[in-house]
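Student: I need the structure of the sequence given here:
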Amino acid sequence: MKVATFLALCLATVSSVATAYPITGNTVNCRSGPGTSYSVKKSYKKGTNVKITCQTSGTSVSGNNIWDKTSDGCYVADYYVKTGTNGYVTKKCSGGSKPPSGGKIPGPIKNDYPYKGKCGGVDPWNYYKCQCTSFVAWRINKRLGVKFHNHYKGPNWGNANTWDNAARKTRVPVNSKPVAGSVAQTNAGRYGHVAWVAKVSGSSVTIEEYNWNTKNGYGTRTVPKSTFNYIHVKV
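Tutor: You can find the predicted model right below:
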């Protein structure tokens, strides 16, 4: 009887340990909540084994709306975790997380830039008004609730073609995976260009921008994802 009891206790202990599963994506973001609009807390490389403490529903990624909370306390899309099934493999997370910024990410697609028609001079974020950098800096402040400016976290972010380097210096994620509310960035041209990602659809992104097709003016475009790098200041 004593042996049987000991074995039962051992089995109970083993079953309570979280199982580790490998990451299948090249670089997978682990977020503060179960969705692509939540801030990135850390990233996992392909092949990293993560322990899942619980699972919950969230933003659908390629048809799978399950998100896995890891032992690091953040959430990854189950689509990028090889659990052997598209369903739940452990208990559901208790409670819930509130969406950031009152659900305003990425916000409506419209020209609500406060300096439209009032170009010239420097804006509160130390950029020239009606330039692409000013528009995106304003969106980051307004939509993401991040106090972004030309010296965010220390370095000079400067022209659009140095935003990617400044982001890397400050450990702001830069990759090829757009999400609504991220910053589209390219080094092409004399000064580069930045834009606001409004929507992601398959292999395309819809962006909002200033000073591209219209000088000192607003515009939207839908282009291939590969057109830009993507800077994830918050999402």
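Student: hey, let's count contacts and neighbours off CA atoms from now on
Tutor: Fine.
Student: which stretches of this structure form strands?
Tutor: Using DSSP state E, the strands of the chain run over residues 20-22, 27-31, 40-45, 49-61, 64-70, 75-77, 174-175, 183-186, 193-201, 204-210, 218-224, 229-231.
Student: please provide the structure for the following sequence as well, for comparison with the first:
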Amino acid sequence: MKLTAFVFLLQTTAISVVTAYPVTGSVVNCRTGPGTSYAVSRTYNEGADVTISCQTEGTSVNGNSIWDKTQHGCYVADYYIKTGTNGYVAKKCGGDSSVPGPVVNDYPYKSSCGGVDPWRYFKCQCTSFVAWRINERLGIKFHNQYKGINWGDANSWDNAAKATGVTVNSTPKPGCIAQTNAGKYGHVAWVTAVGSDTVTIEEYNYGGKEAYGKRTVSKGTFNYIHV
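Tutor: This is a model prediction of the structure:
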């Protein structure tokens, strides 16, 4: 009985040990959120050991879209951490309010509107801006033919989402898509914050032609697409 208890104690102790993983890049940035557009909080040198509290999706780095939250509360691209796999080794981060990222006009085509973007939308339109946000902030390879269906103008995004199994509802959360069928072509925007009865969005081509904007409106203004 004593031996059994001792073995059980060893097993319990082993389970409670936190695994540390080495950094593989020469100097790796640890950011305030899971993406390359977030501010750098600190850096790790090659060989440094980090522990991972949770993992989440973010900007894809060399084909890996997982980001690891370290013991310092910042995020490192999993590509630079030697975990032994390209998959998850820790629980998924939950309730992470930093997912939307900084509320700034960092759209890459703001000074070169016109023509088609890499996601098959016209640059500086609401659809292009949101498609870019989804790719950059969520690490999802979204485009105008996402999941084999033409998403088209903003007023067809809700139907395209439903047809491909993407959730559409009246409950916004940071990092989802605000969508309305109002107007000739409809409109889509990026949800950056949610209040008790309001939603704050970032958008393009609404307040001015091909212009960036942000505003806070009633939640009932939009449908919400959760890619």
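Student: TM-score for the pair, please.
Tutor: The TM-score (TM-score structural alignment, normalised by the length of structure 2) is 0.59; 142 aligned residues with a C-alpha RMSD of 2.4 Å.
Student: follow-up on the earlier one: which one of the strands of structure 1 lies closest to Trp138 of structure 1?
Tutor: When the strands of structure 1 are ranked by proximity to Trp138 of structure 1, the top entry is strand 193-201, at 10.2 Å, counting by C-alpha to C-alpha.
Student: what range in structure 2 matches that closest one?
Tutor: Alignment note (TM-score structural alignment): strand 193-201 of structure 1 is matched to residues 187-195 of structure 2.
Student: now do that stretch: everything it contacts.
Tutor: For stretch 187-195 of structure 2, the external contacting residues (C-alpha atoms under 8 Å, 6 or more residues apart in numbering) are 100-101, 103, 126-127, 129-130, 133, 154-155, 172-181, 199-204.
Student: now it: buried residues?
Tutor: Residues of stretch 187-195 of structure 2 classed as buried under the neighbour-count rule (16 or more other C-alpha atoms under 10 Å) are His187, Val188, Ala189, Trp190, Val191, Thr192, Ala193, Val194.
Student: would you turn those residues into JSON lines with distance to Val7 of structure 2?
Tutor: Rendered in JSON lines, the data for the buried residues of stretch 187-195 of structure 2 read as follows (distance: C-alpha to C-alpha, whole Å):
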{"residue": "His187", "distance to Val7 of structure 2": "62"}
{"residue": "Val188", "distance to Val7 of structure 2": "59"}
{"residue": "Ala189", "distance to Val7 of structure 2": "57"}
{"residue": "Trp190", "distance to Val7 of structure 2": "53"}
{"residue": "Val191", "distance to Val7 of structure 2": "52"}
{"residue": "Thr192", "distance to Val7 of structure 2": "50"}
{"residue": "Ala193", "distance to Val7 of structure 2": "50"}
{"residue": "Val194", "distance to Val7 of structure 2": "50"}
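Student: what's the closest non-adjacent residue to the one residue sitting closest to the centre of structure 2?
Tutor: Centroid-nearest residue in structure 2, with C-alpha atoms, centre = their mean: Leu138, separated by 2.3 Å. Ranked by C-alpha to C-alpha, 6 or more residues apart in numbering and with sequence neighbours excluded, the top spatial neighbour of Leu138 of structure 2 is Gly58, at 4.8 Å.
Student: so how far is the host helix or strand of the one you found off the chain centroid?
Tutor: Assigned by DSSP states H and E, Gly58 of structure 2 belongs to strand 49-61. Distance of strand 49-61 of structure 2 from its chain centroid, counting by C-alpha atoms, centre = their mean, to the nearest Å, is 12 Å.
Student: which element follows it toward the C-terminus?
Tutor: Proceeding C-terminally, strand 49-61 of structure 2 gives way to strand 64-70 as the next helix or strand, assigned by DSSP H and E.
Student: which residues in structure 1 does that next one align to?
Tutor: Under TM-score structural alignment, strand 64-70 of structure 2 corresponds to no residues of structure 1.
Student: C-terminal to that strand, what's the next element?
Tutor: Toward the C-terminus, strand 64-70 of structure 2 is succeeded by strand 75-77 as the next helix or strand (DSSP H and E).
Student: who does that following strand touch, helix- and strand-wise?
Tutor: Other elements packing on strand 75-77 of structure 2 under the criterion 3 or more C-alpha pairs under 8 Å, 6 or more residues apart in numbering; DSSP states H and E are strand 27-31, strand 64-70.
Student: right, so those: which one is the most enclosed?
Tutor: Using mean count of other C-alpha atoms under 10 Å, the stretch among those with the largest mean neighbour count is strand 64-70, at a mean of 24.
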